[in-house]
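Asks: Take this sequence and fold it.
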Amino acid sequence: MSQFNDTWGSNIVKELIETTPPEAINWWPQTLGWQVVAFFLFIIFLRKLYLRWRLYQHNVYRRDAIAWLNQLPPFEKLSTQPIFRQLPNLLRKTALGGYQRTEIANLSGNSWAQWLDEQCTQSSFGEDGAFMLHRLAYDSDWSMTSDQMDSLTQKVRLWIEHHRGVYD
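Replies: From the prediction side, this is the model:
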């Protein structure tokens, strides 16, 4: 390989002196007005983060109820699966976790199902759901079909996941 000789290139470029690059641009606001705006935006961000954290902490009851539902064994026959009899109790405990006790304590039967439907538009218990919840909670001899139990379990799951609590 041959080296380039001294006459290679332009004479103008040979005497060119490189300049140093400018310092990095500081992204922090330089004026007091923009610093105040940045401070308030930071405070708003922290407040939103705190409210999200509080909502997450408040929804522990909801996550616990869903975890309990996820651990249910497959439904075969109600008499051999007494754990399904706890669905009305789970629904009541979940409601107590998200609402005031005084609002829920006196509700039963159709008024309970109507209140559940008012709190969540995703699931509808209606009179049929109220009947099934009542019979499931208080009648130990009553048996349900697999389809009825799947339907009720799905309604309970939807209500737990999508109801609007006091803090939602």
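Asks: Going by C-alpha atoms from here, please, whenever you check contacts or count neighbours.
Replies: Noted.
Asks: and Q154, how many neighbours does it have?
Replies: Neighbour count for Q154, taken as other Cα atoms under 10 Å: 14.
Asks: any idea which element it lies in?
Replies: Using DSSP states H and E, Q154 sits in helix 146-162.
Asks: who's in contact with that helix?
Replies: Contacts with helix 146-162, where a contact means Cα atoms under 8 Å, 6 or more residues apart in numbering, come from 62, 65-66, 69, 75-77, 87, 91, 94, 116, 120, 122-125, 129, 132.
Asks: for that helix, which positions count as buried?
Replies: Neighbour counts over helix 146-162 (16 or more other Cα atoms under 10 Å) mark 149, 152-153, 155-161 as buried.
Asks: compare with the first, here's sequence two:
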Amino acid sequence: MQPPPMQSTPSPLDQLADIHLPGNVSWWPLAPGWWTLLALLIIAIACVFLWRRHQRQQYYRVIAQQELAAIYARYQQSQDAAAYLHALSVLLRRTALTAYPQRFNASIKGTEWLNWLDAVCPGSNAKFSSAIGESLLNSAYQKNPQVDAAGLYQLSEQWIKLHRNHRQKVPAPKPAPQKAAAVSEANHV
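Replies: Next comes the predicted model:
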């Protein structure tokens, strides 16, 4: 017996459709890793910007410290205490005027000036209203003043480094204590 005649059937491979290629990969939406990288890049740029701004805002302190060192070096060579005290007072006032352009009253004098210096530098252990700082007021008008130049240098350097500037909250200076007689007279009226 003969096998039945074969019908011409198409091959199953011929019935397969071509492979459909996927579309091009789109840039959007980004994968989570790219979003993370983008966020880190933005944070890094912001940090660099803020750091540079801080450096520019605090540059006056660097200049003041350099001038303070130069004033102290001149004093060590010449031993002219009056010139040292004058230059130190001018430097502190210029630094205060730079740090507080709108709020600093350049005309304050005496113990009010020393109290103001103490008020804007709350982290300082040494105080301008102490005996060392008092020499800024009294010794400038003496013929041959005796000053603790090294102590004043350290106190001024500490103030330049640690004082708060106009961008930071500064406590209001405390008023000078009044005498008991003046207080009782003020209450009487």
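Asks: picking that back up, can you give me the offset of the helix holding Q154 of the first structure from its chain's centre?
Replies: The chain centroid and the centroid of helix 146-162 of the first structure are separated by 19 Å under Cα atoms, centre = their mean, to the nearest Å.
Asks: One more: stretch 52-71 of the first structure?
Replies: For stretch 52-71 of the first structure, the distance to the chain centre is 8 Å (Cα atoms, centre = their mean).
Asks: end to end, how far does it reach?
Replies: 27 Å (Cα to Cα, to the nearest Å).
Asks: What residues sit buried inside it?
Replies: Residues of stretch 52-71 of the first structure classed as buried: 58-59, 61-62, 65-66, 69 (neighbour count, 16+ other Cα under 10 Å).
Asks: Among those, name the ones in strands.
Replies: Within the buried residues of stretch 52-71 of the first structure, no residue falls in strands by DSSP state E.
Asks: which one in the second structure is aligned with N89 of the first structure?
Replies: Aligned by TM-score structural alignment, N89 of the first structure pairs with V90 of the second structure.
Asks: How many neighbouring residues does that match have?
Replies: Using other Cα under 10 Å, V90 of the second structure is surrounded by 12 other residues.
Asks: Can you name the next helix or strand after the host helix or strand of it?
Replies: Using DSSP H and E, V90 of the second structure falls within helix 81-99. Next along the chain after helix 81-99 of the second structure, taking DSSP H and E as the criterion, comes helix 110-119.
Asks: The next helix or strand after that following helix vs helix 81-99, what angle?
Replies: Sequence order places helix 131-138 as the next helix or strand after helix 110-119 of the second structure, per DSSP H and E. Interaxial angle of helix 131-138 of the second structure relative to helix 81-99 (axes from the mean of the first three to the mean of the last three Cα atoms, to 10 degrees): 100 degrees.
Asks: mean shift between helix 131-138 of the second structure and the first structure?
Replies: With mean Cα distance after the TM-score superposition for the first structure, helix 131-138 of the second structure departs from the first structure by a mean of 2.7 Å once superposed.
Asks: Now tell me what touches that helix from outside.
Replies: Taking Cα under 8 Å, 6+ apart as the rule, helix 131-138 of the second structure contacts 85, 89, 110-111, 114, 127-128, 147-148, 151-152.
Asks: hmm, back to that, PyMOL command for the buried members of the contacts of helix 146-162 of the first structure?
Replies: In PyMOL, a selection of the buried entries from the contacts of helix 146-162 of the first structure looks like this (16+ other Cα under 10 Å):
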select buried, resi 62+65+66+69+87+91+94+116+120+123+124+125+129+132
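Asks: which other helices and strands contact the helix holding V90 of the second structure?
Replies: If contacts are counted by 3 or more Cα pairs under 8 Å, 6 or more residues apart in numbering; DSSP states H and E, helix 81-99 of the second structure sits against helix 59-78, helix 149-162.
Asks: got CSV for the ones you listed, with distance to R52 of the second structure too?
Replies: Below are those laid out as CSV (distance: least, Cα to Cα, whole Å):
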stretch, distance to R52 of the second structure
helix 59-78, 10
helix 149-162, 18
